[in-house]
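>>> this one's structure only:
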């Protein structure tokens, strides 16, 4: 069967429950359609409860949250910010917003996240060059916890504040502590493809009340205390709307269920793709103490398969696999293209890069939406089998 024979299988589509419309309807009935209201404060309280963090400011996107987080940490023009190369561009773009320079760091092979050894190398070298980094952005890729014990110890030794980008990791834990709660500032995304969604949205969390107050101030156009509109510094229109927060309130009650289902999908792929000789379901097993939400299931073409394919008439690559899945109307996506390979960041300093470049060259993300049925999972598995 080809694309016209099946509905499209998307990579990670929204999955709404039964209660989102209750909150949205209530907001409309009560005329709370402005950027503030009971849904917004309730959604922030729900996030605090789920993450164990004291304060939350719900925002228009995860990118906005990273931008404000950098400002809260005092990052500005001329500063340098340490950042993993293997991540979505939204992690690094806000570094440019504030006039700073990203310093990219390679991944390690266990979790694909920031390599502690490369991190230490970068810090020591930047200090030797007279440019101590101002902050560290730490990402938990595809929901997998980074090597937090080592990274936190290094950051503490050099007094580097951590901005924890947990955009893909809501519901993941390390030593039973929710991700997003380890840094001075944590960030979540509720974009349409995330494990929970508000259509578009994000959140900044922190245990520092003064930072939360400042984030709220900046996100609401930095209006000074006055009966008129008075502004002493640049502000932003970054608050999440009360309507979208209503969707978030309904979604937050589903977090445990959604994580459970994503993990079941990962386990299904791992079991049923094991017979295919040319690929492995990646990021398994989880390192000790780590529990991933398994936001997206990923595969890697094995080195042996890649070498064999190089001698074949039609080489098997992530792109040929992606195109094959497309003939079955199945969406897939390459792993993140490392930022040090992006034209936008071609002049940025980097430390390593071979690990994440290799992952990009070998990997693919598979459909992982929580509403997937076993029949749909088998569609993906059968289409992959045709490639090998």
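Noted; the coordinates are in hand. Every value quoted in this text rests on a predicted model; they were computed, and no experiment measured them.

>>> rest of the way, CA atoms for contacts and neighbours
Noted.

>>> tell me which residues of the one helix or strand residue 260 maps to come out buried.
Assigned by DSSP states H and E, residue 260 falls within helix 255-272. Neighbour-count burial for helix 255-272, with 16 or more other Cα atoms under 10 Å as criterion, is recorded at 255, 258, 259, 261, 262, 263, 265, 266, 267, 268, 269, 270.

>>> please compare the first structure with the one that follows:
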């Protein structure tokens, strides 16, 4: 069956993968090689050197592309490596429009690495696509969005932003890490590039660091592949194998993440120790209607602020969990709790992060797939 006509669960298990022609192995082999035999100079089977191409990685890239309904996939050694490759499409003097509620690592690479090369970044409230319009000029080249955002789960209208990007001939890149391709496919809504921190839901087991870019446009793919090969932020075959293995249960895991995430959010919504709760499944969540339109579920990420809690009390609560693990990252089968101000968003200046609600008393939950009764009991005891 053509991968374009497969349903998601079938793609997750089969796309990009065939039995090994040499042995009949059902699982894609780990091609642990740096180089490839050539019958004569230039006469090879499409593989020359593993920085550029590797059969295990190629199988993964084809699978990821299928999951995002894209033509091409590129796997990177981290999500930041993938982000870096997109930014390398720019020239000094170019301008980028992005959100003011952003993963701290993205903010850091924008402001600390690329800004010094003369690239200007506009950090905007993107709750309405039209907020972009006053900031577009002849130097604008890229719009970079996350939705849901990290960590306050803001929802951005991908289709609305895509209409603006196309009208002004801009590249639209969407960080789809929080939703995963199971819940949302930005390419179908007009994005030019989809980025994933594959480390998170796609890998799903907290044992791999990896990133990916998915594209449809032939020329854009060629430009990104040049950066990918020339700069070398490509992952090894063992990591590619592990992610292929993780993807096979992505649809099952995401169903469980969504179910547990909803129950945790509902439990916390009226909890006396909680001040604010951020989860896009609530009808009163900003842009809930957009989330309902462009997502197939609301995911397993929930953020909360603790009522009347200073930094010391927030640390005490964060350190009191028994089932949730206090750690950076998200999207694994195990539940994690994160304190963004001191962990994932520490690189964002205090005044900037507080404008968008990333305060000292905010905690971000990555709700895993454990038994929901144990998760709720853990929340109850930690918040007591």
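Done, it's in. Only a predicted model underlies this, so the values are computations on that prediction, with no experimental measurement involved.

>>> TM value for the aligned chains?
For these two chains in superposition, a TM-score of 0.69 is obtained (TM-score structural alignment, normalised by the length of the second structure); 312 aligned residues with a Cα RMSD of 3.4 Å.

>>> circling back: could you dump the buried residues of helix 255-272 of the first structure to CSV with distance to residue 369 of the first structure?
CSV is the format used below for those (distance: Cα to Cα, whole Å):
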residue, distance to residue 369 of the first structure
255, 14
258, 9
259, 11
261, 9
262, 7
263, 11
265, 8
266, 11
267, 14
268, 13
269, 13
270, 16
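
>>> and which of these is nearest to residue 82 of the first structure?
Lowest distance from residue 82 of the first structure to the buried residues of helix 255-272 of the first structure (Cα to Cα) belongs to residue 259, with 29.6 Å.

>>> the second structure: which residue goes with the closest one?
Matched by TM-score structural alignment, residue 259 of the first structure corresponds to residue 254 in the second structure.

>>> these two touch, right, that match and residue 297?
No: here residue 254 of the second structure lies out of contact with residue 297, judged by Cα atoms under 8 Å, at a distance of 9.1 Å.

>>> okay, residue 191 of the second structure and residue 165 of the second structure: tell me how far apart.
9 Å (Cα to Cα, to the nearest Å).

>>> packing partners for the helix holding residue 260 of the first structure?
In terms of contacts (3 or more Cα pairs under 8 Å, 6 or more residues apart in numbering; DSSP states H and E), helix 255-272 of the first structure is packed against strand 279-281, strand 297-301, helix 374-387.

>>> ok, now which ones touch the match of residue 259 of the first structure?
Going by Cα atoms under 8 Å, 6 or more residues apart in numbering, residue 254 of the second structure touches 182, 201, 299, 300.

>>> mind redoing it with 7 Å?
Taking Cα atoms under 7 Å, 6 or more residues apart in numbering, we find residue 254 of the second structure in contact with no residue.

>>> for the one 4 residues further on, same thing?
By Cα under 7 Å, 6+ apart, the contact list for residue 258 of the second structure reads 297, 298, 299, 300.

>>> which of those are conserved in the first structure?
Contacts conserved in the first structure for the contacts of residue 258 of the second structure, counting by both residues aligned by TM-score structural alignment, their matches' Cα atoms under 7 Å: 298, 299.

>>> roughly how far apart are the counterpart of residue 271 of the first structure in the second structure and residue 297 of the second structure?
Residue pairing (TM-score structural alignment): residue 271 of the first structure is matched to residue 266 of the second structure. Distance of residue 266 of the second structure to residue 297 of the second structure, computed by Cα to Cα: 15 Å.

>>> strands of the second structure, start to end?
Listed in chain order, the strands of the second structure (DSSP state E) span 72-76, 95-99, 120-124, 140-146, 171-175, 193-197, 211-215, 274-278, 301-306, 325-326, 336-338, 362-366.

>>> how about CSV for these, with distance to residue 312 of the second structure and mean neighbour count added?
Below are those laid out as CSV (distance: least, Cα to Cα, whole Å; neighbours: other Cα atoms under 10 Å):
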stretch, distance to residue 312 of the second structure, mean neighbour count
strand 72-76, 38, 26
strand 95-99, 30, 22
strand 120-124, 30, 17
strand 140-146, 30, 24
strand 171-175, 32, 25
strand 193-197, 31, 28
strand 211-215, 34, 28
strand 274-278, 16, 19
strand 301-306, 12, 24
strand 325-326, 15, 17
strand 336-338, 15, 23
strand 362-366, 12, 26
